[in-house]
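Here is a sequence with its predicted model. Questions after.
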Amino acid sequence: MPVLMVFLGGMIGAPVRFLTDRFVQSRHDGVFPWGTFAINVSGAFILGAVGAGVAHHHLGANVSLLLGTGFCGGLTTFSTFSFETVRLMEDGSLAEAGLNVVGSLAFGLGAAALGFALVGWL
């Protein structure tokens, strides 16, 4: 059952990532990868919320695997973040590359903490 939960979550998360990235990126003209940024920050928020559900509200293991490991694992993407950052550096967009790294880390940690705090508070 655990493998099925991870599989189902990933099966939903991966297309959501693809569609969200295309939607967000189509609304921005610059070189900054807003789609991946938005996806990774959103995924951090969701994972923080799932973590609080486990820690404070006895969220079941199957739901945690479905949402945390499967959905968030399929949704978020460290490899695309890394590739896009390297591409920005190679194209000479060093400020954007630095903003992507620092911003992703800061906003991702903040979003995870916010998700954890909100669900823990409920």
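Right, received. Where do you want to start?

going forward, measure contacts between C-alpha atoms and count neighbours the same way
Noted.

Which neighbouring elements make contact with the lengthiest helix in the chain?
Secondary structure of the chain per DSSP state H: the longest helix is helix 94-121. Counting by 3 or more CA pairs under 8 Å, 6 or more residues apart in numbering; DSSP states H and E, the packing neighbours recorded for helix 94-121 are helix 34-57, helix 78-90.

putting a second one here so we can go through both:
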Amino acid sequence: MKYLLFIALGGAAGSVARYSLSLWTQSVWHSVFPVATLLINITGSFAIGVVFVLLERHLLHPDWRSILAVGFLGAFTTFSTFSLEVVTLWESGQATQALIYMAASMGLCVLGAGAGIALTRTLA
């Protein structure tokens, strides 16, 4: 039961962080291209790499996995939104934008996770 509470608290914080970052991003970049979702997925991928190493090295209590990785980052990252945005771009006749967005999201998010792991392994 405690893990459900941890996940719920982390999820609430992740949702608010996602919404706030999305609003800020939209105020900075006025674009049809879904910059907010891309930025959220890159930073979330980096963060999950950091959390992974901190848990792996026992620098975080295992309970933090529920709070951070499952709750916060599960709510913060937006893969379902990403999928919908790709389809929407494609259906609106912007196939090139859809393909660029897919490649950038997948490539940069994997690099983000790898960078988070590498950096944290170096520092921790």
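It's in. Everything quoted here is computed from the prediction, not taken from an experiment.

show me the contacts for L109 of the first structure.
A44 (CA atoms under 8 Å, 6 or more residues apart in numbering).

Does P2 of the first structure touch N62 like I think?
Yes - taking contacts as CA atoms under 8 Å, P2 of the first structure lies within contact range of N62: 6.2 Å.

ok, the two, which is more surrounded?
More crowded of P2 of the first structure and N62, by other CA atoms under 10 Å: N62, with 16 against 13.

so the more buried one touches M5, yeah?
Yes - N62 of the first structure lies in contact with M5 (CA under 8 Å); the separation is 6.2 Å.

For the second structure, identify the residue most remote from the centre.
In the second structure, the residue that sits farthest from the middle, by CA atoms, centre = their mean, is G93; the gap is 26.8 Å.

That one in helix, strand or coil?
Classification of G93 of the second structure by DSSP: H, G, I helix; E, B strand; the rest coil places it in coil.

The residue most central in space within the second structure: what's it in contact with?
When CA atoms, centre = their mean is applied to the second structure, the residue found nearest the centroid is G44 (2.7 Å). With contact set as CA under 8 Å, 6+ apart, G44 of the second structure has these partners: 73, 76-77.

That one -> the first structure?
Matched to the first structure by TM-score structural alignment, G44 of the second structure sits across from G43.

What's the separation between that match and L19 of the first structure?
14 Å (CA to CA, to the nearest Å).

cool, and W34 of the first structure?
From W34 of the first structure to L19 of the first structure the distance is 13 Å (CA to CA).

Of the two, give the one with the bigger neighbour count.
The residue with more neighbours, out of W34 of the first structure and L19, is W34; 19 against 12, by other CA under 10 Å.

what's the neighbour count on the nearest residue to that one once chain neighbours are set aside?
Leaving aside its sequence neighbours, W34 of the first structure sits nearest to Q25 (CA to CA, 6 or more residues apart in numbering; 6.0 Å). Q25 of the first structure is flanked by 19 other residues according to other CA under 10 Å.
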